[in-house]
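**Student:** Got a predicted structure here, sequence first:
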Amino acid sequence: MRKIFLHIFVSVDGFIESEDKSLDWMVGDDEVEDYINGMLGSIDSMILGRKAFELLAGYWPTAAENPSEAADPARPERHVEAAHMMNAKQKIVFSRTLKETSWANSTILGGDLAEEVARLKRQPGRDIALFGGAAITNSMMRLGLLDEYRLLVNPVMLGAGTPLFQGGRGGSTLQLVGSRSFDCGAVLVSYRPK
């Protein structure tokens, strides 16, 4: 059975976007891009909520043609590789309002979240990454649908914005299964529910 892991960038004080909804506080370097490409290579599907999907769909389809967004614009190979993988992976967006999309390999699901996720987990294939946003992440947490939490903690405190955890599963105990620090100051921590 496939597993679903949350993969998300978060500030030290627990926010996934700033108060003005920007993501320009996220840090990255070649090392982070290598890690992300490795993670993308390990999955064949990703789950997103509508808002996160629309944000990513507004960028990734043409990202390979815009290497200036790479962590190192002089060496955009990793960024271009990530763009190709993002476009090739199956994208599953949960939304009751989104009806169509032009982003390749995208499927819109509007049914019962727990039933749809159980069906996805039973399908053959690699693990599935949940890329957010906050609403679907918290819904999946409350329903006990996440098998692992991979938080890429950025060395910044936003003070306000959209919190990652919005009253998810109170009292949950997690087990640390891995950690890694990056030269840019970001730290990846991975937990599984006990």
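**Tutor:** Yep, it's here.
**Student:** C-alpha only now, for contacts and for neighbours.
**Tutor:** OK.
**Student:** Strands of the protein, residue ranges please.
**Tutor:** In the chain, the strands defined using DSSP state E lie at 4-11, 15-18, 43-49, 90-94, 106-109, 127-130, 148-154, 161-163, 174-181, 187-193.
**Student:** can you put these in TSV and add mean neighbour count and distance to residue 119?
**Tutor:** Below are the strands of the chain laid out as TSV (neighbours: other Cα atoms under 10 Å; distance: least, Cα to Cα, whole Å):
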stretch	mean neighbour count	distance to residue 119
strand 4-11	23	12
strand 15-18	23	28
strand 43-49	21	13
strand 90-94	21	12
strand 106-109	18	12
strand 127-130	23	12
strand 148-154	22	18
strand 161-163	17	29
strand 174-181	12	25
strand 187-193	18	21
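**Student:** could I get those strands as JSON lines with distance to residue 78?
**Tutor:** Formatted as JSON lines, the entries for the strands of the chain read as follows, by distance: least, Cα to Cα, whole Å:
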{"stretch": "strand 4-11", "distance to residue 78": "18"}
{"stretch": "strand 15-18", "distance to residue 78": "23"}
{"stretch": "strand 43-49", "distance to residue 78": "17"}
{"stretch": "strand 90-94", "distance to residue 78": "20"}
{"stretch": "strand 106-109", "distance to residue 78": "23"}
{"stretch": "strand 127-130", "distance to residue 78": "19"}
{"stretch": "strand 148-154", "distance to residue 78": "18"}
{"stretch": "strand 161-163", "distance to residue 78": "29"}
{"stretch": "strand 174-181", "distance to residue 78": "19"}
{"stretch": "strand 187-193", "distance to residue 78": "19"}
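**Student:** let's bring in a second one:
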Amino acid sequence: MRKLKYHVACTVDGFIAHKDHTIEGFIPEGDHVTDYLESLKNDYDIVLMGRKTYEFGFQFGVTNPYPWTKQYVLSRTMETSPDPNVELVSENIIDFVRELKTGTGKDIYLCGGAYLATTLLTENLIDEIILKVNPVVFGSGIPLFSEAIKQTDLELIDSKIYKTGVILLTYRVKH
């Protein structure tokens, strides 16, 4: 059975972006980026993302952000996918993710966003939370989860500190 991993960059105070969806303040270069890109190619063969996360790439002209994987945008509001390599899932999202997890292959990368992460955690579908904690405090912005969620116990299963000050924390979600 595949694991669903919420693998996301955040600030020390738990934000994944500023309120305007920009990410200025995150460290864009260093060993943590190399490790992240390597993990994307080695650990995952499916990527799930919410509409806002997917649309974030549009400002850079990116409509096919992870071409080496099967990509899904889970959204109830998008009508069509602007790229033939990115499949839109707009109905029965929970059942769809459950079905993906029963398949064979590598793990599933949940790259965001906060609303989708909240929905999937609430349904006990996230198996691991991997945080790339950047040494910055935003004070406000888009949090890891879009709304209050039930208390969820985690077990730290790995950690790594980079020269840049980024800390990678890997937690197993205790269901």
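**Tutor:** Arrived safely, thanks for sending. Since the structure is predicted, the reported quantities are computational estimates derived from the model, not experimental observations.
**Student:** picking up where we left off before, mind checking which of the strands of the first structure is nearest residue 82 of the first structure?
**Tutor:** Nearest to residue 82 of the first structure among the strands of the first structure is strand 43-49; the distance by Cα to Cα comes to 12.6 Å.
**Student:** Counterpart of residue 122 of the first structure over in the second structure?
**Tutor:** Using TM-score structural alignment, the partner of residue 122 of the first structure in the second structure is residue 102.
**Student:** dump the residue contacts of its match.
**Tutor:** 1-2 (Cα atoms under 8 Å, 6 or more residues apart in numbering).
**Student:** switch the cut-off to 10 Å
**Tutor:** 1-3 (Cα atoms under 10 Å, 6 or more residues apart in numbering).
**Student:** cool, residue 131 of the first structure as well?
**Tutor:** Contacts for residue 131 of the first structure (Cα under 10 Å, 6+ apart) come out as 5-9, 46-49, 52-53, 56, 137.
**Student:** List which of the residues you listed are still in contact in the second structure.
**Tutor:** Compared against the second structure with both residues aligned by TM-score structural alignment, their matches' Cα atoms under 10 Å, the contacts of residue 131 of the first structure retain 5-9, 46-49, 52-53, 137.
**Student:** okay, which residue is most central for the second structure?
**Tutor:** Centroid-nearest residue in the second structure, with Cα atoms, centre = their mean: residue 111, separated by 2.0 Å.
**Student:** Distance-wise, check whatever residue of the first structure lines up with it relative to residue 96 of the first structure.
**Tutor:** Counting by TM-score structural alignment, residue 111 of the second structure corresponds to residue 131 in the first structure. Distance from residue 131 of the first structure to residue 96 of the first structure, counting by Cα to Cα, to the nearest Å: 18 Å.
**Student:** The match of residue 122 of the first structure and residue 1 of the second structure, how far apart?
**Tutor:** Look at residue 102 of the second structure and residue 1 of the second structure: by Cα to Cα, they are 5 Å apart.
**Student:** again with residue 120 of the second structure
**Tutor:** As judged by Cα to Cα, residue 120 of the second structure and residue 1 of the second structure stand 17 Å apart.
**Student:** what about these two, which has more around it?
**Tutor:** Neighbours of residue 120 of the second structure and residue 1, each counted by other Cα atoms under 10 Å, are more numerous for residue 120; the result is 20 against 11.
**Student:** The more buried one pairs with which position in the first structure?
**Tutor:** The pairwise alignment with the first structure assigns residue 120 of the second structure to residue 140, based on TM-score structural alignment.
**Student:** Verify the stated contact: residue 189 of the first structure with residue 179.
**Tutor:** Yes: here residue 189 of the first structure reaches residue 179: they are 4.4 Å apart, a contact under Cα atoms under 10 Å.
**Student:** so what's in contact with these two at the same time?
**Tutor:** Between them, residue 189 of the first structure and residue 179 share these contacting residues under Cα under 10 Å, 6+ apart: 150-152.
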